[in-house]
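Colleague: predicted coordinates and the sequence they were generated for:
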Amino acid sequence: MSHIQYTIHRSGTYYYNRRVPKHAVETYGRFIRQALSKDRDEAEAYAKRLNNVLEGSWCNQSSVKPVDVASVVESFKPKSVLLSEMAEEYLSLRKIDQTPPRVALEAFLALAGDRDVSEYTREDAKLFVRHLTMKGNKTTTMRRRVNSLSAILNYAYSELDLDKRNPFSRLLIKGEGEDTFRRGVFTNDQLRQGYERALSSSSTVKLIMPILGETGCRLAEVVGMKVDDIDLENDLIHIRPNQARRLKTSNSERTLPLVGYAKLALIKALEMSDGEYLFPQYIKDGKCYATHASNALNKWLKKDFDGLTAHCLRHKLRDRLRAVECPSDMIDQIGGWRSVGGVGVRYGRGYAMEQMKGWIEEIALSVMPKRYADQLDA
């Protein structure tokens, strides 16, 4: 076994052991001896790094800059950091919807415990998947949970400089994709029926339905909308991030024309707003609780429309635009979808508002009752 430079081995432990140059004796004493590790490879790595630090300290013979040798060696050792701590750091840096990763993290920690990030194994990851399966989660949900945890661990391993395989990497989920189903869609008659019920109701949450159905917005985009985002003078709404809620992607920021039932619902919602947010009941402590609005709205929709949900409205709008042969990149621009039509569609500034308004008006459901005429003309 070859000797490790500047070390001695005593009682199962490797020590850094080196004579100090004459010009640095006053600062360090004649010898430096410091425990490194019981593991030979680890001790060799620490000795090389400490050697570099010390030589940097006393390289200038006229001015020796002292270092705390014990603290330096301690800094070489891998830090023990809990998964929950790394998750908080990761989430504080990422501009993403924090609900999915937090749900995944909570379930995993309850199952495998909050341990040092380096301790989790492939068996922990497989146990998590089995747990989700037994809970009845669909495979798409399971994949989202796995991907969330994988991203947190990738961040942790990178930040802590750990050479370790991510236990969630390339994890197979049995029957993945086989339990998917096509979402149902509203008929035009169901849409008009729902819009009329929403406008005649005293429930503010029901007003979200016509706004979603006639703009194609995501629910959180509407629930977290500020009053300043609404321009009734020009019949426009601005979908943009604010303090209470982020947007899903960079493509999500957009301006949309406001017509028909969507305009009527917004006018009524504005009358019940607090002057800052359109739906203030879902803004608490500066955060948008879109999930609460989703639960309330879906409870009504599922009951009255055979299990259909708010997200089905977004699917329906895309189908309606396809039916009138609206260009696919225009559809993506209206819905804030990431376009998959190639690099070219990302060049330029997109379609003009008048063009977008033309397509929205073509699919808009006509407002039948005369009692709405004054509001639409306002």
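Modeller: All right, it came through fine. From a predicted model like this one, the values you see are computed outputs, not experimental measurements. Numbering: from 1, shown residues only.
Colleague: going forward, measure contacts between C-alpha atoms and count neighbours the same way
Modeller: Fine.
Colleague: tell me which stretches of the chain form strands.
Modeller: Assignment of strands within the chain using DSSP state E yields the ranges 7-10, 13-19, 31-37, 230-231, 236-239, 254-257, 283-284, 287-288.
Colleague: just the helices in the stretch 151-300 of the chain please.
Modeller: Listed in chain order, the helices of the stretch 151-300 of the chain (DSSP state H, counting those that start in this stretch) span residues 188-200, 208-215, 219-223, 260-271, 290-304.
Colleague: most tightly packed of those helices?
Modeller: Among these, judged by mean count of other C-alpha atoms under 10 Å, the one packed with the most neighbours on average is helix 208-215 (a mean of 25).
Colleague: please name every helix or strand in contact with that one.
Modeller: Helix 208-215 is packed against helix 188-200, helix 219-223, helix 260-271, helix 310-323, with contacts defined by 3 or more C-alpha pairs under 8 Å, 6 or more residues apart in numbering; DSSP states H and E.
Colleague: in addition, the following structure is provided for comparison:
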Amino acid sequence: MTLTLQLKNCTVIMQYITKVSGSNKWYYKRRIPQDVQSHYPDNKDKKIVKSLKTENKQDAIRKASQFTREFEAEWAVIRGKAPILTGTILDKARDILERNGLPLSKRSKHNELEYDFFTDSLDESLPKEAKDALHLAHMNKDAEATNELLAFYLEPEQLAAIAISDGTFVLNASTILEEHLKNQKWLSNKKKSGPYRLAFADLIDVLGDRRPSEYRVFEVQQLITYMIEERGLKTMSVKRRMGCIRAAFTGVTKLYELNEDKQHNFTGYDIPNLGDDAEDRLDFTAQQLLALRAAISVDMDEIWGMIAVMMETGFRVSEACSLSIADVHGLDTAYPFLTLHKTPFRKLKTKSSIRFIPLTGLALKYVRSVSGKWLFPRYIDEEEKQVKSDNGSAAAKKRIQSLLGLDAPTSHSFRHTMATRLRDAECPEDMRNEMLGWSSKVSDRYGSPSDISIKARYLEKTLDWQGQGWNRVDN
């Protein structure tokens, strides 16, 4: 089945689009060429069928065109007829220019022959209907239709290569995102890149894929309103997403000296009632801590051990998961303790997160039982030098809820509960802040034997906490 899309003064015909029985959505359906079928062993009927996830004909044609380009590029690589391009759109565009003997900036009159060869090769790669439509647009001197057709049929990196060579290239939001992630070495890091991709998806969906200087002040506020009212995000989540956009725009425009786009409007925006919709995180009650300790004492496996360490130290999930036996000190002394500092596996949230924490109770018992390199090896990826803290958090949540019920606090509440326990043990505020990594400065004795022994005594007192300060708010 084919569909047609009417552009100005020309018509685009799109193949491989169909509908299936019982659905109003369009699908992309295409037979796999015989010479590449062996690379798709799971496609028993030798066909590719993908939902285009839209009922709109124009959207379906555009998405189908993208699928066609992707599959044909993939098959060209399989056949050995095309290079494998990796990296951002800008990286790919630069690679295209280099392979065609063109400079990585605006071409000079000495490069016109190479440019003609380059554009001729692009023209040859287009389907006949596209060539006919482009010829008609050219004969009519219709630049708008020409640009629409090129945007429809060419890959983003091909369009970028043309713009660079023409001296008209600007970085739109989508390209800035990829450049920022590449510069931060986060392209393949889903945890680091995820918040940025979510933020930019909202930006492009609501305001379009434009250069930073083109977004007006009122549009930035429209995006904030959309995130709150349509996406249902909390205001602090909106703040983080807007911060991702600001960081990427500011970093890339400064790095590449894009002076016009440095003056973007993703600074100084207003998020109405910021923080007012935050939900207080519940503390654990004394009874819940007793129930957890009882369960841990019966069966102290790795997950219960991790819960014990978080419960009796106030460590964050990521901090607990990253602990190694090298972080353990003084097991043969009166006051064993853990050190928390930056390592290739551990990126501390703040500088004040560097701390010395005595081991007490079941946390100490678990650490004494460890014989390997890591305290919680299942959450360490040594090859990638990554801590799988999300997995640790999910496992702890599941284990806690299995004992205390679905409405129980999560492991993130151990920190706030520890703050309450230390306060009720009459631990001085500056020492509480040191132990929990909230202090901007530390005492001269920080980490000394006397410092460790004093903190250990306060932590030992928290083991008998009766919940007298539970959910209390300081004035």
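Modeller: That came through, no problem. From a predicted model like this one, the values you see are computed outputs, not experimental measurements.
Colleague: hmm, back to that, which among the helices of the stretch 151-300 of structure 1 is found nearest to residue 334 of structure 1?
Modeller: helix 208-215 (7.7 Å; C-alpha to C-alpha).
Colleague: aligned partner of residue 185 of structure 1 in structure 2?
Modeller: Under the alignment defined by TM-score structural alignment, residue 185 of structure 1 corresponds to residue 283 in structure 2.
Colleague: quick check: its match touching residue 409?
Modeller: Yes. Between residue 283 of structure 2 and residue 409 there is a contact at 6.7 Å, judged by C-alpha atoms under 8 Å.
Colleague: okay, these two: which has more neighbours?
Modeller: More crowded of residue 283 of structure 2 and residue 409, by other C-alpha atoms under 10 Å: residue 283, with 24 against 19.
Colleague: find the nearest non-adjacent residue to that one, please.
Modeller: Using C-alpha to C-alpha, 6 or more residues apart in numbering and skipping residues adjacent in sequence, the residue nearest residue 283 of structure 2 is residue 417, 5.1 Å away.
Colleague: rewinding a little: can you redo the helices and strands packed on helix 208-215 of structure 1 as TSV with distance to residue 103 of structure 1?
Modeller: Supplementary listing: those in TSV, determined by distance: least, C-alpha to C-alpha, whole Å:
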stretch	distance to residue 103 of structure 1
helix 188-200	32
helix 219-223	18
helix 260-271	31
helix 310-323	20
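Colleague: quick one: closest of those to residue 76 of structure 1.
Modeller: In this view, those are compared for proximity to residue 76 of structure 1 by C-alpha to C-alpha, and helix 219-223 is the closest at 45.6 Å.
Colleague: which residue numbers in structure 2 go with the closest one?
Modeller: Per the alignment by TM-score structural alignment, helix 219-223 of structure 1 matches residues 317-321 in structure 2.
Colleague: average offset between that stretch and structure 1?
Modeller: Here stretch 317-321 of structure 2, set against structure 1 after superposition, deviates by a mean of 0.9 Å using mean C-alpha distance after the TM-score superposition for structure 1.
Colleague: distance of the nearest residue to residue 226 of structure 1 once chain neighbours are set aside relative to residue 229 of structure 1?
Modeller: Once its chain neighbours are removed from consideration, residue 226 of structure 1 has its nearest residue in residue 277; the separation is 4.2 Å (C-alpha to C-alpha, 6+ apart). To residue 229 of structure 1, residue 277 of structure 1 is 9 Å away according to C-alpha to C-alpha, to the nearest Å.
Colleague: next one: residue 300 of structure 1
Modeller: Noted for residue 300 of structure 1: a distance of 27 Å to residue 229 of structure 1, by C-alpha to C-alpha.
Colleague: quick one on the thing from earlier: any chance of the strands of structure 1 in JSON lines, with distance to residue 196 of structure 1 and mean neighbour count too?
Modeller: Shown next, in JSON lines, are these (distance: least, C-alpha to C-alpha, whole Å; neighbours: other C-alpha atoms under 10 Å):
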{"stretch": "strand 7-10", "distance to residue 196 of structure 1": "83", "mean neighbour count": "16"}
{"stretch": "strand 13-19", "distance to residue 196 of structure 1": "80", "mean neighbour count": "18"}
{"stretch": "strand 31-37", "distance to residue 196 of structure 1": "75", "mean neighbour count": "18"}
{"stretch": "strand 230-231", "distance to residue 196 of structure 1": "22", "mean neighbour count": "17"}
{"stretch": "strand 236-239", "distance to residue 196 of structure 1": "21", "mean neighbour count": "20"}
{"stretch": "strand 254-257", "distance to residue 196 of structure 1": "21", "mean neighbour count": "19"}
{"stretch": "strand 283-284", "distance to residue 196 of structure 1": "26", "mean neighbour count": "14"}
{"stretch": "strand 287-288", "distance to residue 196 of structure 1": "27", "mean neighbour count": "19"}
